[in-house]
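quick one, fold the following:
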Amino acid sequence: MEHLESEGSRDDGPFGDLLRRLLSGVHTSPELATSLRTLLSGTPRLPLDHFYRLRSSGIITGESADAARLRCHLYQDYFTRHLNF
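Have a look, this model is predicted:
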């Protein structure tokens, strides 16, 4: 478990393929990437269409655009590193 926690969000880690695929999907829309950056900075308010797109991809969770959050700590670490934070 310690190995997964320490290596899980690395590009060459056990989830690297999945994480790169999710990042590629986010990069297809600059507006979507901006919304994810906003969420990562601590503001949970997202445009409704961005909320549904990110939630359907599995990156975020939440019952509404105002209650959105990253699905897991691994995604938080990975996207924080790769979206220029």
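
rest of the way, CA atoms for contacts and neighbours
Will do.

for this protein, which segments are assigned as helices?
Using DSSP state H, the helices of the chain run over 2-7, 16-27, 30-40, 48-57, 73-82.

let me have these in JSON lines, adding mean neighbour count as columns.
JSON lines is the format used below for the helices of the chain (neighbours: other Cα atoms under 10 Å):
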{"stretch": "helix 2-7", "mean neighbour count": "11"}
{"stretch": "helix 16-27", "mean neighbour count": "15"}
{"stretch": "helix 30-40", "mean neighbour count": "17"}
{"stretch": "helix 48-57", "mean neighbour count": "17"}
{"stretch": "helix 73-82", "mean neighbour count": "16"}
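
between the two ends of stretch 7-22, how far is it?
Its first and final residues considered, stretch 7-22 spans 17 Å by Cα to Cα, to the nearest Å.

would you do the same for the sequence below? I want to compare the two.
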Amino acid sequence: MAKKTFETALARLEQITDELEDSELSLDASLKKFNEGIKLADYCSEQLTKARAKIELLLEKDGKLEAIPFDGTERGNKTISE
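Model (predicted):
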């Protein structure tokens, strides 16, 4: 079995979503797929949290580049998302 990655987990989650939306599964089968989807969503969320913790923005400060952790807060007059 291949190692689980964010990409494979997300692809499987999308597949499960399609199956739940498009299929006429039994209640039991739907619940099993839903449970698998919840576990995959938790895994993806955990991976995104870990990745976010590793992101650093390089900012120039007093002529030097300074690495600061990305926290999504404001930088200057604009927020990161703007």
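
TM-score, when you put one on top of the other?
The TM-score (TM-score structural alignment, normalised by the length of structure 2) is 0.26; 38 aligned residues with a Cα RMSD of 4.0 Å.

ok, Arg69 of structure 1 touching Thr61?
Yes: Arg69 of structure 1 is within contact range of Thr61, at 5.6 Å (criterion: Cα atoms under 8 Å).

these two: which is more packed in?
Between Arg69 of structure 1 and Thr61, Arg69 has the larger neighbour count (other Cα atoms under 10 Å), namely 23 against 19.

so how far is Arg55 of structure 1 from that one?
The gap separating Arg69 of structure 1 from Arg55 of structure 1 is 9 Å, by Cα to Cα.

do Leu36 of structure 1 as well
Counting by Cα to Cα, the separation of Leu36 of structure 1 from Arg55 of structure 1 is 11 Å.

next one: Pro30 of structure 1
17 Å.

swap in Thr80 of structure 1?
Here the criterion is Cα to Cα. By it, Thr80 of structure 1 lies 17 Å from Arg55 of structure 1.

and what of His3 of structure 1?
27 Å.

with Glu31 of structure 1 instead?
Look at Glu31 of structure 1 and Arg55 of structure 1: by Cα to Cα, they are 15 Å apart.

select the longest helix from structure 2.
helix 27-54.

centre of the chain versus the helix or strand just after that helix, how much separation?
On the C-terminal side of helix 27-54 of structure 2, the nearest following helix or strand under DSSP states H and E is strand 56-61. A distance of 24 Å separates the centroid of the chain from that of strand 56-61 of structure 2, by Cα atoms, centre = their mean, to the nearest Å.

what's strand 56-61 of structure 2 packed up against?
Counting contacts by 3 or more Cα pairs under 8 Å, 6 or more residues apart in numbering; DSSP states H and E, strand 56-61 of structure 2 packs against strand 64-69.
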